[in-house]
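> build me a structure from this.
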Amino acid sequence: MSETQGFEALQSLSSQPEAAPREPVRDQFGRSYATGKRKNAIARVWIKPGKGQITINGRDQEIYFARPVLRMMIAQPLQVADRLGQFDVEVTVTGSGLSGQAGAVRHGLAKALTYYEPELRAVLKPHGFLTRDPRVVERKKYGKAKARRSFQFSKR
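Down below sits the predicted model:
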């Protein structure tokens, strides 16, 4: 096989047709569902078109997440996608603390948005909203005070 034939074969492989556009994933009620995770928190997120109301474990987001930073964290995928106030969000979240739960809700909301509107994936992916943060608490080892901390050394 000559050099030009090899080059042409390589070009033909790279010029394959693009993947078909993804179809929206919605249930019979017009909602999209996704699961978000962060630390030990797991958030189940449903989105549907609405007035922009966010409900977490049956409570309004202002009551559940009292700190404005956590509410801002949750709204980030909607702001980046320019969909603030267009979707009603229903969330069930368990485990971890408030910060981990807010991260899980953000992850789940971003995934649910991509299921509802697949073209938003290109907008959300560069901001890292679709990537699960792999950092979790390290387990405690025997012979140690914590995961890595040793007991205080005593010379006598």
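
> rest of the way, CA atoms for contacts and neighbours
Noted.

> which residues touch the residue nearest the centre of the chain?
Computing the C-alpha centroid of the chain and ranking residues by C-alpha atoms, centre = their mean puts H107 first, at 1.6 Å. Contact partners of H107, counting by C-alpha atoms under 8 Å, 6 or more residues apart in numbering, are T35, G36, K37, R38, F129, L130, T131, R132.

> just the strands in the protein please.
If you assign secondary structure with DSSP state E, the strands in the chain sit at 32-38, 41-49, 54-56, 59-60, 87-94.

> could you also give me the structure for this second sequence? I'd like to compare it with the first:
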Amino acid sequence: MSEATTTEATGFDALKGLGTQEEAVVREPKIDAQGRAYATGKRKNAVARVWIKPGKGKVTINGRDQEVYFARPVLRMMIAQPLQVADRLGQFDVDVTVEGSGLSGQAGAVRHGIAKALTYYEPGLRAVLKPHGFLTRDPRVVERKKYGKAKARRSFQFSKR
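Just a heads-up that it's a prediction; the model follows:
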């Protein structure tokens, strides 16, 4: 029986060694022929298609400048967060096509897309962006209406007579 336990111990040690080798795999950048990285960001019902390439920090959303599209400073700050955390502010030109939802949801989708595109362009940035939650798709969406209900959860008004 002692031989079996030693074999199991070496088997587990071998498995532990495999786990560290898999973690050491280096991700390769995903860059297209024009030198851009592409990613899709989502939030609520908004979907943002994001392309980033080295540049002077110009952000274009649906063919318009970010100051025009996102007039509220909070939304502009939101989409700049991944670049700020990664210390790449002003180093990438960002081109975005976004549709669906409202402005707040669209800003969240753009932020998610920029963070994903950064990790595709520079895979080393994943360790910087992941702890801040920029790579996680926020799953919260509007609850749908059910039949037999006035809204998603609200019942019809009760009438005694």
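
> possible to save the contacts of H107 of structure 1 as a markdown table with neighbour count and distance to S150 of structure 1?
As requested, the contacts of H107 of structure 1 are exported to a markdown table (neighbours: other C-alpha atoms under 10 Å; distance: C-alpha to C-alpha, whole Å):
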| residue | neighbour count | distance to S150 of structure 1 |
| --- | --- | --- |
| T35 | 20 | 37 |
| G36 | 25 | 35 |
| K37 | 25 | 31 |
| R38 | 24 | 28 |
| F129 | 21 | 37 |
| L130 | 20 | 37 |
| T131 | 15 | 34 |
| R132 | 15 | 31 |
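
> what would these look like in TSV with distance to L78 of structure 1?
Compiled in TSV, the contacts of H107 of structure 1 are given as follows (distance: C-alpha to C-alpha, whole Å):
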residue	distance to L78 of structure 1
T35	16
G36	15
K37	18
R38	18
F129	11
L130	13
T131	16
R132	17
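
> need the longest helix for structure 1.
Counting residues, the longest helix in structure 1 under DSSP state H turns out to be helix 98-116.

> for that helix, give the aligned segment of structure 2 as residue numbers.
Mapping helix 98-116 of structure 1 onto structure 2 (TM-score structural alignment) gives residues 103-121.

> what about the counterpart of M78 of structure 2 in structure 1, how many residues nearby?
Under the alignment defined by TM-score structural alignment, M78 of structure 2 is paired with M73 of structure 1. Here the neighbour count serves as a burial measure; for M73 of structure 1 (other C-alpha atoms under 10 Å) it reads 15.

> you'd agree M73 of structure 1 is up against R106?
Yes. Between M73 of structure 1 and R106 there is a contact at 6.7 Å, judged by C-alpha atoms under 8 Å.

> burial measure for V141 of structure 2, as a count.
Quick note: V141 of structure 2 (other C-alpha under 10 Å) scores 10 neighbours.

> how far away is the alignment partner in structure 1 of A9 of structure 2 from P17 of structure 1?
Under the alignment defined by TM-score structural alignment, A9 of structure 2 is paired with F7 of structure 1. If you measure F7 of structure 1 against P17 of structure 1 using C-alpha to C-alpha, to the nearest Å, the figure is 18 Å.

> more neighbours: those two, which one.
Neighbours were tallied for F7 of structure 1 and for P17 using other C-alpha under 10 Å; the higher tally belongs to F7 (11 against 7).

> would you confirm that V25 of structure 1 contacts W46?
No. The criterion here is C-alpha under 8 Å, and V25 of structure 1 misses it with W46 at 11.6 Å.

> contact partners for R49 of structure 2?
Residues touching R49 of structure 2, when contacts are defined by C-alpha under 8 Å, 6+ apart, comprise Y38, A39, T40, G41, V96, T97, V98, V110, G113.

> most neighbours out of those, which is it?
When the contacts of R49 of structure 2 are compared by neighbour count (other C-alpha under 10 Å), V110 ends up highest, at 32 neighbours.

> excluding chain neighbours, what is closest to that one?
Nearest in space to V110 of structure 2, with sequence neighbours left out and distances taken as C-alpha to C-alpha, 6 or more residues apart in numbering, is A48 at 5.5 Å.
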